[in-house]
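In: Could you look at this predicted model? Sequence included:
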Amino acid sequence: MAIDTITTSRSYMTKQVTSLSKTMAEKTTQLATGKVARTYGGIGNNRLLDLELTQKVGRIESYQQTIVQANLHIETLNLTLERLEDLRIDGKSAIDPNDFELQADGQTRAQATAEILLYEAVNLLNTEVAGHYLYGGSHATEDPVAGLEQILEGTSTQAGLKQVIDEFYQANAGANGNGRLDVSALTTNYIGIVPTDSTFSITEDGAHDFGFDISSVTSGLSNVTVTGPGGLDPDNVDIQFTGQPALGETITLEFTLPPDQTEPVSFSFTASSDGGEDGTFAIGADLEESAGNLRDAINAELEKYTQTTLRAISDEWAADSFFDTFGGAEPMRVDGPPFDSATALVAGGATTVSWYTGENTATDNAREDKSAVIDTNLSVDYGARANETGLVDIVKSLATFISADFSAGTDTDKLYYNDLAQKMRYVLEPDTSDQSGVVNISTEISIAYRTVQNTSDRHDQMRSSYLTTIDEIEGVDNELLAAEILQLQTNIEASYRASSIVYQLSIVDYL
């Protein structure tokens, strides 16, 4: 054998062993990592598909992180809305028009219960999750609802609900305490000492929406002439007695009520012998006395109604003006002092406690305050504001009811209690609504929750499918790889044995 042949054989054997060792190292690395290669270049023709699927998995994982946070917010919203709906129902039950029972502190039992419910409602509306206040709109970083004491009592510089309610009542009652009306004294003409006619008038005290507004007068009284009203503002009506009415004859006065002067109310007065029953007036010794008795009966009924039903209406109007601030509206105040002769409302944002301080930009849909992008071209809206219809109704009705003063325990207080309780119950559950405002909000939030859940399930399925394909491209068959490594070990051992024989030959062996 030639020397150069032996040298060539040795070089060839060295390359073979080196190649097998390199392949062995690659296979061992694949077995350890579970990957075909450390770089996309080592994958082959499937590297572009692998890159695309890897990017999709990354996007899905990003969406899933958003979904986790959105789920936490939405689930908490659902829980608090369920409890707020319970409070609405409990509040409606607690505000019982027939349960007038004063406690030692001057509150009724119903007011004490309503106050407990209101404290919980305010706390729920201040619910915070990971630094986000759920009922404060888009970026609420502090309690969106003021403390209950501040809402009711105000501060040293800003009026609370109780003060606003008092100012509205003064404006609706008027200086005479009879709904902003002037019931004049009698004007009587005589022949000698015998009255020939006697007249009194009922006149509105100005052009405004406070108190009663005269609508019409229908008289069935003999010897009585009614003039007006003329439909003007301020309006008036004259009632003139030219003789005595007959027993059982009736006169009816109709008024409209604030704030929009569309709700009617009527008072009927029947001529009687003594005027001892409600809705009657006594026929006197002469027409002047009869006219005076009717005047007094009308004025007494107006004063009674002012202290009861009109006061309840006034409280509701004040509460609406204080609480209804959704979409950037300012609370409204009576333009005073003096308040008992006021004729208008003024913006009170600077002088009134802001019971709600969360996001309050102009919008028709508070859900849009908070959005989460959970997929390509798919987002869910789940914002909420404490001053939305439904939520504000709970706070408004309970706060208004507990602000009222029934502590004297008089018959007038009982009537006022009954009227206010009925109005606040109506706020909590309007007769015209199939479901409450809280349920409406909860339904919208539930739709967002279902969308998030369905999207999350779809992401899990797609991610699993993508990862399976990626694993098929990047991964290795461990059983096949183990067999290949064993074969390589055998080949390497054989190569080393052959190489050792070749390397042990010397020049003497070729001589």
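Out: On my side now, so go ahead.
In: C-alpha from now on. contacts and neighbour counts both.
Out: Fine.
In: Please enumerate the strands of the stretch 51-200 of the chain.
Out: When assigned using DSSP state E, counting those that start in this stretch, the strands of the stretch 51-200 of the chain occupy the ranges 128-129, 132-133, 181-183, 187-191, 194-204.
In: Of all those, which one is nearest His73?
Out: Closest to His73 of the strands of the stretch 51-200 of the chain is strand 128-129 (CA to CA; 6.7 Å).
In: and for that closest one, what are the contacting residues?
Out: 72-73, 134 (CA atoms under 8 Å, 6 or more residues apart in numbering).
In: of the residues you listed, buried ones?
Out: Among these, those classed as buried by neighbour count (16 or more other CA atoms under 10 Å) are 73, 134.
In: closest to Ser341 among the contacts of strand 128-129?
Out: Nearest to Ser341, judged by CA to CA, of the contacts of strand 128-129 is Leu134 at 42.7 Å.
In: tell me the contacts of the closest one?
Out: Leu134 touches 73, 77, 125-128, 140, 383-385, counting by CA under 8 Å, 6+ apart.
In: Scan those and report the most crowded one.
Out: Using other CA atoms under 10 Å as the neighbour criterion, Arg385 leads the contacts of Leu134 with 29 neighbours.
In: roughly how far apart are that one and Gly44?
Out: To Gly44, Arg385 is 55 Å away according to CA to CA, to the nearest Å.
In: and if you look at Val145?
Out: 61 Å.
In: Of those two, which one has the most company?
Out: More crowded of Val145 and Gly44, by other CA under 10 Å: Val145, with 22 against 12.
In: Skipping adjacent residues, who's closest to that one in space?
Out: Of all residues not flanking Val145 in the chain, Tyr356 sits nearest, at 4.7 Å (CA to CA, 6 or more residues apart in numbering).
In: also this one, for the comparison:
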Amino acid sequence: MIVNKTMFPVQTGFSVISQMQQQLSDMQMQLGTGQKASTLAGMGRDLPMSLSVRSRLDKIEGYKGNIDIIDLRLSFLDKSMTRFDGIESEARTAVTTGDYGTNDINMATLPGLSLARLDEVVTMLNQDVAGRYLFGGNVTDKPPVQTTDVLLNGEGGRLGYRQILSERLAADQGTDKMGRLSLPAVVAGSGAVHLAEDGTHPFGYKLSTISTNGAPAIAVTQAAGTPKDLSVTFSAEPTPGQHVIIGLTLPDGSETQVTLTATTDAIPGDGAFTIDADPDVMAANFRTALETSLKQKSGGELQAASTFAAANDFFDDNGVPKRPAGGPPATSLVDADPNDVVFWYAGQTSADPRASVAAKVDDATTAKYGIQATESGLLKLVRTQAALAVTQYPVEADVRAKPSIEQIRLDAMALPDDATRVAKLEEYEAAVSAGYRQSRELFDGMASRQQKAMSEGHNSEAGSIERITMDLSVATMASHSATERHTNYKNQLENLLTNVETVSQNDTAMAILALQTRLQASYQVTAAVSKLSLSNYM
């Protein structure tokens, strides 16, 4: 019969010691790392909480990554909008009606200064941040606007703004520089002057109103319908100073007037016609004065209006230029063919530009910061500076150098030194004066339109530089507020995670000492009782 050497359950004792050894190993790991467990499985009942907190922390880091990118772009946009506002202010104060400068220096330098401002605007619109273009809405992989040279002069056989302006000006002025108005000769015995639009189209002058304070000697009528026409009929001699005022709508929608005043002077001045007892002669005098005034205005205010109308046509807010068609002279405006005309804008055209580029900065907040170069404030900068950059304002020396005017002087000097030469030289000086005055009228027309376009009165309009800046400020505030929330929440979550995943070093050290004492006692007892056997007592 075999008798066991011991009656003590040694295997059970070894199992308990093994468990305590594993606990000691785990606590030594905790003491060394400060973590409750080295694997997810070791987290036990704390695992769901740990996973949830870590998932939220990862999400916060994702939002913070978005915010960092947004903050970089918003910082760039803020600096750009500040500069755009500065350019707007500079343009508004750089040129004013009647401010020609000493020796017409403002007239001479305005095109160059405007070109420099246009180039700066285009350059900023085409800047990219880390390879991303910011002024084309959600089209971020290419410059939204053509270069300044291409915009103005075209490229590869395609027309630029200068050529479209030339077409528009020809369509507005007409072949006889009468602004597309017909002014037939006075019919004998009628004492009447007739003025009419030459058709139904968007070009040239449009007859809007007519009035006189010379009744009953002067009668004015305006027919209903389109194209419009009007008439001025003389039945007796008006009193000197009495006048006729004809209201005209210009190609850009603005209004102007031609005022013709009766005078007894044999050689009437500008805007005047000579009174005569014969109604037909007086009507002829009125017609001559009207023709002169319309042609004078055609090279001044009408040209300014046509230049801005062409800017509106070419720099269209949907990115598709328009150009005159039909004729000649032109009878309609049509969308340009991209094979023939440069398309100035290549970005997105959304009804809600800000929403075209957006990023979530937390679960409930989205920062919207999309911008399109076609928005009204930016578009007005491009249009006005392009219009002023391509327009020249001849000073007196330039007017005298014009071949048609210089020829009058040469013809005068070829005459004998008598009254005929004097009269011819007076004609020459009158032509110089008229040309110089027309140049100043063009300058004034351009200045007044830029002043209107750059007016602070547009600040509250959608798409203005100020409104865009305000919208970007809202996005910046949303981003910064989200950053603050994320920082506070992250701190709370990290504290919670510390409580869930880490251990107290002091408590762990004390637990190790206690376990060590128990383990040593277990070793001693197990060693002692493992020697007990029945054979030792027999």
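Out: Received, thanks. Values in this document were obtained by computation on a predicted structure and should not be read as measured data.
In: before we move on, back to that, aligned counterpart of the residue nearest to Val145 of structure 1 in structure 2, please.
Out: Under the alignment (TM-score structural alignment), Tyr356 of structure 1 pairs with Tyr345 of structure 2.
In: State the distance from that match to Val121 of structure 2.
Out: From Tyr345 of structure 2 to Val121 of structure 2 the distance is 14 Å (CA to CA).
In: number of nearby residues for Val17 of structure 1?
Out: For Val17 of structure 1, using other CA under 10 Å, the count is 18.
In: likewise Tyr12 of structure 1?
Out: Tyr12 of structure 1 has 13 nearby residues by other CA under 10 Å.
In: Over to it. Which of the three states is it?
Out: helix (DSSP: H, G, I helix; E, B strand; the rest coil).
In: re the thing from before, possible to save the contacts of Leu134 of structure 1 as a markdown table with distance to Ser184 of structure 1?
Out: Listed next are the contacts of Leu134 of structure 1 as a markdown table, based on distance: CA to CA, whole Å:
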| residue | distance to Ser184 of structure 1 |
| --- | --- |
| His73 | 63 |
| Leu77 | 58 |
| Leu125 | 51 |
| Asn126 | 53 |
| Thr127 | 57 |
| Glu128 | 59 |
| Ala140 | 56 |
| Gly383 | 57 |
| Ala384 | 53 |
| Arg385 | 50 |
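In: could you pull out the helices for the stretch 401-511 of structure 1?
Out: 411-428, 437-474, 478-503 (DSSP state H, counting those that start in this stretch).
In: Among those, show me which one is buried the most.
Out: helix 411-428 (a mean of 21; mean count of other CA atoms under 10 Å).
In: What is the corresponding segment of structure 1 for stretch 147-157 of structure 2?
Out: By TM-score structural alignment, stretch 147-157 of structure 2 lines up with residues 147-157 in structure 1.
In: Show the end-to-end separation of that stretch, please.
Out: OK, stretch 147-157 of structure 1 end separation, CA to CA: 16 Å.
In: Now it: buried residues?
Out: Buried residues in stretch 147-157 of structure 1 (16+ other CA under 10 Å): 147-148, 150-154.
In: Next, the mean deviation of stretch 490-503 of structure 1 compared to structure 2.
Out: When structure 2 is overlaid, stretch 490-503 of structure 1 sits 5.8 Å from its aligned residues on average, using mean CA distance after the TM-score superposition for structure 1.
In: repeat for stretch 78-94 of structure 1
Out: Mean for stretch 78-94 of structure 1 is 1.4 Å (mean CA distance after the TM-score superposition for structure 1).
In: rewinding a little: of the contacts of Leu134 of structure 1, closest to Leu49 of structure 1?
Out: His73 (36.4 Å).
In: The closest one - nearest residue in space that isn't next to it in sequence?
Out: According to CA to CA, 6+ apart, the nearest residue to His73 of structure 1 is Val129 (6.7 Å).
In: next one: Gln146 of structure 2
Out: Counting by CA to CA, 6+ apart, the residue nearest Gln146 of structure 2 is Trp344, at 5.6 Å.
In: try Arg409 of structure 2
Out: Arg409 of structure 2 sits nearest to Tyr428 (CA to CA, 6+ apart), 5.8 Å away.
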